[in-house]
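> Quick one, fold the following:
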Amino acid sequence: MSRWIEVAVGVETSGELAIVEAAASAYALRGTAIQSDPPMLRAWFSEDERAGVEAMSAAIVAALPQARTTATSIEDAGWSEAWREHFHAQHIGGIAIVPSWERETFADAVRAIVEIDPGQAFGTGLHPTTRGVLLALQELDLDGCTVTDVGTGSGILALAVARLGARRVHACDIDPVAVRAARENVRRNGLESRVHVARCSADLSGVPSARIVTANLTAGIALALARALRALVEPAGTLLLAGIVGAREREVLQAFEPLGFTVRARRAEGEWVGLALGVPAA
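Sure thing, here's the model as predicted:
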């Protein structure tokens, strides 16, 4: 039986937990679980990803020196049970996010069902940033439109927009683990004809433009990609930008507004902010 590395990060407040989440998001690609009382983040890595453990731990210490980080080796069964303990079917507006092990018994009447195996990459709907984008998408008219999902993780947003009526969805990520996970979830949902998943470069070169662009990133990554993201949004289109800690919202807006973006909507949950940014028709 294979073994995994479980990293647990303890903090004192919800604000500190948000800082840890932001620092961990670029490294914890196989999944995280958030505990509120006491505040704690857990992330999992395979045994051959020790470099990722060290990189994430260093990023967390740099962002929040007082965070308490421990790493423990667990068996594969422990990894699976950890996800089953933390992740169950959930309603986000009219969308149901259903883990693969509960799909056969799920019978609720909803607008759309997205089946996810979360034990592979970031994106289960549990995180406030993912929930915020899923709610924002349900406020848009997606029938027949094109969508590009940057930093797709598990593919949850790409799958949701396809279920909500998008004609073509391009999902991309720089991490091969996320690409494999997203492709498997596309297959699991039977959406291969409408959702294309590809690995992309860090500067997003070659990524197709679309009327709707989703980017659930971090403030730092969003700032670095501001011009590249602007190039992806077609005239009169919308960028749904999430993963922003509230303390950095003004900094993000100061970078995006000069590029022609205007705020169409804002959504906040706890320490996290999501923005719907529009561009002019011409």
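> switch to C-alpha atoms for all contacts and neighbour counts from now on
OK.
> Just the buried residues of the longest strand along the chain, please?
For the chain, the strand with the greatest residue count under DSSP state E is strand 233-245. For strand 233-245, burial by neighbour count (16 or more other C-alpha atoms under 10 Å) applies to 233-234, 237-245.
> structure for this one too, so we can compare:
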Amino acid sequence: MLEERWLSVQVIAPPDAWDAVATALLEYGCTGVELREAPPRVMGYLPEAQAHQIEPIRERLALFPQFGLPPVLEVSVEPVQAQKWQRSWRRYFRSRRYGNRLRVQPSWSQRKPQPDEIAIVLDPGMAFGTGNHSTTALCLELLEQYVSPGSRVADIGTGTGILAIAAAKLGAGEVIAVDNDSLTVLIARNNIDRNGVKDRVRVVEGNGWHALHGEFDLILCNILSGFLIDTAPLVPCYLREGGVYIVSGFIGRNAHRVRRALEDAGLRREEVRKRRSWVAAVFRKA
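Now for the predicted structure:
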């Protein structure tokens, strides 16, 4: 399965258009998207078998100005194989420390964590989430502050499993990690096994919130603002009284819309953190 051929769809566009670009890529078959800052662009990854979706993607993006969105500057497509993807990660995925204790490093790193560090070892494969992006880094820092010993945690859109693993290593008693892509689920499970937390972390292949059961002390959702806004009414159904909802994946311009949707759902904003143009926020169920 790891030898499946993929297409990389690169869309160069202003950050104000990123949410709409990412939504279009996902709707037309991309199994994941990645936001990059230099130059500002959205990367989508489409199975080669879905190559017929390229033209509809281009047509959808060309309509943006009609809806008041900034125009897309360029769309390019090129093939990428799993082995090439993994080699490219090695060029820039390095051991890094987040917050006071967390250290994230690739499986091929020879660096030994310090005695006071909690190490998270990842092999990203074809999944997303290494800590390099500002939104993941912000979530890691907030997790360190808000995870309580023995708490029940959910991670929606787990990717590599990085946040779920961090929650478990910070003391969570049970973590449910959800993703809707079968290959990503496999990669997350391998990373969870590699980090020795499979007794507390369960990966579920499913459709976001609808894959969850019961209530949680803390829920993570590092996904685009459109998803956060659309699913805001569901959040209180899955949070215990006093429970915490950590969200990221959106830029400052969209922060007020995310806040309004979650406050309308009955949550209270507790904290906001920013890094470059990216935002993470903590909401609590009163």
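> Let me know the TM-score between chain one and chain two.
TM-score of the superposed chains, computed with TM-score structural alignment, normalised by the length of the first structure, equals 0.85; 273 aligned residues with a C-alpha RMSD of 2.7 Å.
> which part of the second structure lines up with the longest strand of the first structure?
Under TM-score structural alignment, the match for strand 233-245 of the first structure in the second structure covers residues 239-251.
> contacts for the matching stretch?
Stretch 239-251 of the second structure has contacts (C-alpha atoms under 8 Å, 6 or more residues apart in numbering) with 15, 19, 135-136, 138-139, 142, 146, 215-225, 228, 235, 277-286.
> show me where the second structure has helices.
Using DSSP state H, the helices of the second structure run over 18-27, 54-62, 82-92, 134-146, 162-169, 182-194, 225-230, 235-238, 252-264.
> Looking at the ones you listed, which is nearest to M43 of the second structure?
helix 18-27 (8.3 Å; C-alpha to C-alpha).
> hmm, back to that, check the mean deviation of the match of strand 233-245 of the first structure from the first structure.
Mean deviation of stretch 239-251 of the second structure from its aligned counterpart in the first structure after superposition (mean C-alpha distance after the TM-score superposition for the first structure): 1.0 Å.
> If I follow the layout properly, E16 of the first structure ends up in contact with Q66?
No. Between E16 of the first structure and Q66 there is no contact under C-alpha atoms under 8 Å: 9.4 Å.
> Looking at those two, which is more packed in?
E16 (18 against 13; other C-alpha atoms under 10 Å).
> counterpart of A22 of the second structure in the first structure?
Per TM-score structural alignment, A22 of the second structure is aligned with A24.
> thinking again about what came up before, kindly reformat the buried residues of strand 233-245 of the first structure as TSV containing distance to F87 of the first structure.
As requested, the buried residues of strand 233-245 of the first structure are exported to TSV (distance: C-alpha to C-alpha, whole Å):
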residue	distance to F87 of the first structure
V233	33
E234	36
G237	33
T238	30
L239	28
L240	25
L241	24
A242	21
G243	20
I244	23
V245	24
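> Hmm, A226 and F256 of the first structure touching each other?
Yes. Look at F256 of the first structure against A226 with C-alpha under 8 Å: they come within range, at 6.4 Å.
> Of these two, which one has the most company?
Using other C-alpha under 10 Å, the more surrounded residue of F256 of the first structure and A226 is F256, with 20 against 15.
> dump the residue contacts of the residue in the second structure that the more buried one lines up against.
Alignment note: F256 of the first structure maps to L262 in the second structure; criterion TM-score structural alignment. The neighbours of L262 of the second structure, taking C-alpha under 8 Å, 6+ apart as the test, are 229, 232-233, 268, 283.
> let's see 6 Å
A232 (C-alpha atoms under 6 Å, 6 or more residues apart in numbering).
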